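>>> Predicted model, plus sequence, below.
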Amino acid sequence: MTVLVAGHAVDDLYQGAVPAVVPFLVAERSYSYLAAAGITVAATLLSSVVQPLFGVLTDRRPMPWLVPVGMMVAGVGIGLCGLSDSYVVTWLAIALSGLGVAAYHPEAARLARRVARDGHVGMSWFALGGNAGFALGPVLVTPVLAIGGLSASPLLMIPALIGGFLTLAALRGVRGVDAVVARSGRDDWRQFGRLTVVVIARSMVTFGLGTFLAIWVSQRVGGFIAGSVALVVLFGVGALGTLLGGVLAERWGRIRVVRTSYVLGIPAVAGIALVPGPAVYVFVALTALTLYVPFSLHTTLGQDYLPNRLGTASGVTLGLAVSVGGLASPAIGAFASAVSLQWALLALLVLPLVAWVAARGLAEPVRCAL
């Protein structure tokens, strides 16, 4: 599990690396805003669409080798993105990274659930690894490219190559990892569909805040540092919330925790848009808890709703539904430009409301034995 958590961090580091690479592409190559947006879409769109397909493939035949290979491909793509002045080549390199991310998640989530012995806390640690890696992406990218420029981008491959080889070595020690696991129970697509609505709504509000929170707080409180602190609070408290979700689920049940989180998220998001001054940080922290406490529970619920298609369930809950939020960010930005950023943020409270309404129709599934 330690290797899987660390590997998840390394893999998702390359998702977080994309928005950090874009400013350097704009600065060195004079990309337009449209071209810059296209780079982000290359990673987000391809990963979100292809990830469920990898899930279907791993349901038919377990492919544990996709875990280290996907991780290394994600790193190689980011490493190659700075070597050519051609926009097409750069776009394809970023898309290759997104393909690696897509290949990694379904099989890694299946293995993590198995190694965690069906425990919620273990899966919370696995989810925490991904969240931490995403947040660390800019921490790795910014100093490397600031010092060496885009020509130094191959150095960004190093964590993926090291992590891939360590993961490969760890997988060799897992007995029967290639065996098809016997499962029982019927796939409940109706419940899984409701859960997908919940995850999409959560993803949209999370990406919306991640994109515009720093700008809003810097205006509200004053200064670039104030906005950066808001993001640190959002992702830092969110990481704690990810772990807390598994603990609460063991005691109170997943469905109750999910419903309670999203109903509390409605006033929390409203507070970000309405509360003046430094008190906004309190509501940023509350919002982080309400959005991240259910995060790992989505994956285990999806796997239990589709006990015969664990890869598909993981691909959707960790891939398609999550990445859709990134595609919605431009719409939120357009609304902010047309009205105001405050109203755009205030409108986000509709999304936890949608998640709560959808979650009210969820039932606790029978947990499958892995």
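Now that the structure is in, tell me what you want to look at. Numbers count the residues shown, from 1 in each chain.

>>> use CA for all of it now, contacts and neighbours both
Fine.

>>> for the one helix or strand Ile147 maps to, packing partners?
Element membership for Ile147, per DSSP states H and E: helix 120-148. Here helix 120-148 touches helix 2-29, helix 87-115, helix 224-252, helix 295-305, going by 3 or more C-alpha pairs under 8 Å, 6 or more residues apart in numbering; DSSP states H and E.

>>> in it, what counts as buried?
The neighbour-count check on helix 120-148 (16 or more other C-alpha atoms under 10 Å) flags 120-138, 140-142, 144-145 as buried.

>>> another structure for you, compare them:
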Amino acid sequence: MAVAKKMELKESKDENKPVYNILFIIGLCHLLNDSIQSIIPAMFPILEASMGLSFTQLGLIAFALNMVSSVMQPVVGLYTDKKPMPYALPIGLTSSLLGIIGLALSPSFTTILLSVIFIGLGSAIFHPEGSRVAYLAAGSKRGLAQSIYQVGGNTGSASAPLITAFILVPLGQFGAIWFTIIAAIAVAFLIYIAGWYSTRLAFMKESAAKNAKAAVKKGISKPVRNALLIIVFLVFARSWYGSAIGNFYTFYAMEKYGLSISQAQVYIFVFLVMGAVGTFGGGPLADKFGKKNVILYSLLLSAPLSLLLPFVNAFFSYIILSLIGLILMSSFSVTVVYAQELVPGKIGTMSGLTVGLAFGMGAIGSVALGFFIDVFGLSETMIAAAFLPILGILAALLPSDSLLEKWNAE
């Protein structure tokens, strides 16, 4: 009896220890995946100049990428919650590899859209399953684990300005072909991850089955539905503002400060790099101070800075953009963990919903903002977008972390 109890305690302790090698590898794969995605907005100035595309058409390209990803992510997550598919991860990156080849060789707006759909599909498969791997390897450090995973993606996204300055400006559209190497490396890493993931299937199925039965038994209560609705509004505010900066601030900086494409891309690089730092820091902060608090203050503290940004000079824009990226994105990974704990037993579904929703909202935002820029002007649209973080006040209505624990214990 004593030996059996010791073994149970050891297994329990092992389960609570983060598997850091897996977390760092899946974070690296997230970096490679999102580096591939970042090619698309990085190409906007190139495509606008070489093909004469309008801002609306550029918005539609972003819409095609993000909408495919956002629609498919919850579907993939829902399916793999029931039937986990470890080797879907390398298959998804293979789809992205095909999309890169098409993007580099596309002769028209239509073929660009088709290539982007392949990349979006690969991203839709990767994100919920990648988040599940991070969850399984997290142990008791879910906030930290999700931050390690998500910071990889944000770092990959931050590479867009560098891709534009050092690859696409000198090499043009065909320069995207070099990213087939990145895709191939990601596929190799994900084959290794899939092997580890397969060894955890038995534990995952047992745990998921218990949580799923509990979820079916309790159902989704009205307070949970209301909390999910608030999460939707918060993701909307963060994603639309992020879309305004990530997709169109380059043009704003070029127009307002008289900069070249490469010079203007530095602003986006600063915003995205500091966003990656904020994403990494948000998880440990949430583990210590609570997920709700991080979500609330990340948006509220960003609001005055976003309102100030359109009215400062070129130098102070660097400082304010870096602070906005640092603060605003600190809640990105935390939102995923909060949703997963809000509806336990639906790891992939909640990851697909929150991250996929961010892509979807960003997609709609890209089209809407592009249209508003064409109709009302660039400066006017960027000023209007600065009010979006104020919606973060809605986070005050979210259930507290202690209340979530109480619900999950019932």
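Arrived safely, thanks for sending. Bear in mind the structure is a predicted one, so any value in this text is a computation, not a measurement.

>>> quick revisit: okay if I get the helices and strands packed on helix 120-148 of structure 1 as JSON lines plus mean neighbour count and distance to Leu168 of structure 1?
Output for those, formatted as JSON lines (neighbours: other C-alpha atoms under 10 Å; distance: least, C-alpha to C-alpha, whole Å):
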{"stretch": "helix 2-29", "mean neighbour count": "22", "distance to Leu168 of structure 1": "10"}
{"stretch": "helix 87-115", "mean neighbour count": "25", "distance to Leu168 of structure 1": "12"}
{"stretch": "helix 224-252", "mean neighbour count": "19", "distance to Leu168 of structure 1": "26"}
{"stretch": "helix 295-305", "mean neighbour count": "26", "distance to Leu168 of structure 1": "24"}
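
>>> who wins for proximity to Asp188 of structure 1 among the ones you listed?
helix 295-305 (5.2 Å; C-alpha to C-alpha).

>>> now the angle between helix 87-115 and the closest one, please.
Orientation of helix 295-305 of structure 1 against helix 87-115 (axes from the mean of the first three to the mean of the last three C-alpha atoms, to 10 degrees) gives an angle of 70 degrees.

>>> The next helix or strand after the helix holding Ile147 of structure 1 corresponds to what range in structure 2?
Using DSSP H and E, the next helix or strand after helix 120-148 of structure 1 towards the C-terminus is helix 158-171. Counting by TM-score structural alignment, helix 158-171 of structure 1 pairs with residues 181-194 of structure 2.

>>> Next, count neighbours for Pro90 of structure 2.
By other C-alpha atoms under 10 Å, 24 other residues sit near Pro90 of structure 2.

>>> which element is it on?
Using DSSP H and E, Pro90 of structure 2 falls in helix 88-105.

>>> Next, the mean deviation of that helix compared to structure 1.
Aligned to structure 1 and superposed, helix 88-105 of structure 2 gives a mean residue distance of 1.9 Å (mean C-alpha distance after the TM-score superposition for structure 1).

>>> Could you dump the helices and strands packed on helix 120-148 of structure 1 into JSON lines with distance to Leu327 of structure 1 added?
Output for those, formatted as JSON lines (distance: least, C-alpha to C-alpha, whole Å):
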{"stretch": "helix 2-29", "distance to Leu327 of structure 1": "13"}
{"stretch": "helix 87-115", "distance to Leu327 of structure 1": "14"}
{"stretch": "helix 224-252", "distance to Leu327 of structure 1": "20"}
{"stretch": "helix 295-305", "distance to Leu327 of structure 1": "19"}
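
>>> List just the one of those that sits closest to Leu289 of structure 1.
helix 224-252 (5.0 Å).

>>> in structure 2, what residues pair with the next helix or strand after that closest one?
Going down the chain from helix 224-252 of structure 1, the next helix or strand is helix 254-274, by DSSP H and E. Alignment of helix 254-274 of structure 1 against structure 2: residues 291-311, by TM-score structural alignment.

>>> how deep is Leu345 of structure 1 tucked in, by neighbour count?
For Leu345 of structure 1, the count of nearby residues is 26 (other C-alpha under 10 Å).

>>> for Val197 of structure 1, same thing?
So Val197 of structure 1, with other C-alpha under 10 Å, has 18 neighbours.

>>> how far away is it from Thr300 of structure 1?
Distance from Val197 of structure 1 to Thr300 of structure 1, counting by C-alpha to C-alpha, to the nearest Å: 16 Å.

>>> Repeat that for Leu289 of structure 1.
As for Leu289 of structure 1, its distance to Thr300 of structure 1 is 19 Å (criterion: C-alpha to C-alpha).

>>> Now tell me what touches stretch 314-324 of structure 2 from outside.
Here stretch 314-324 of structure 2 makes contact (C-alpha atoms under 8 Å, 6 or more residues apart in numbering) with 257, 267, 270-271, 273-275, 302, 305-306, 309.

>>> Apart from its chain neighbours, what residue comes closest to the counterpart of Cys29 of structure 2 in structure 1?
Taking TM-score structural alignment for the superposition, Cys29 of structure 2 sits opposite Gly7 in structure 1. Nearest residue to Gly7 of structure 1, sequence neighbours excluded (C-alpha to C-alpha, 6 or more residues apart in numbering): Gly163, at 6.0 Å.

>>> The one you found against Ala9, yeah?
No. Taking contacts as C-alpha atoms under 8 Å, Gly163 of structure 1 lies outside contact range of Ala9: 9.6 Å.

>>> mind listing what Gly130 of structure 1 touches?
5, 8-13.

>>> What residues of stretch 217-226 of structure 1 count as buried?
Within stretch 217-226 of structure 1, judged by 16+ other C-alpha under 10 Å, the buried ones are 217-218, 220-221, 226.

>>> wait, stretch 353-362 of structure 1
For stretch 353-362 of structure 1, by 16+ other C-alpha under 10 Å, it's 353-359, 362.
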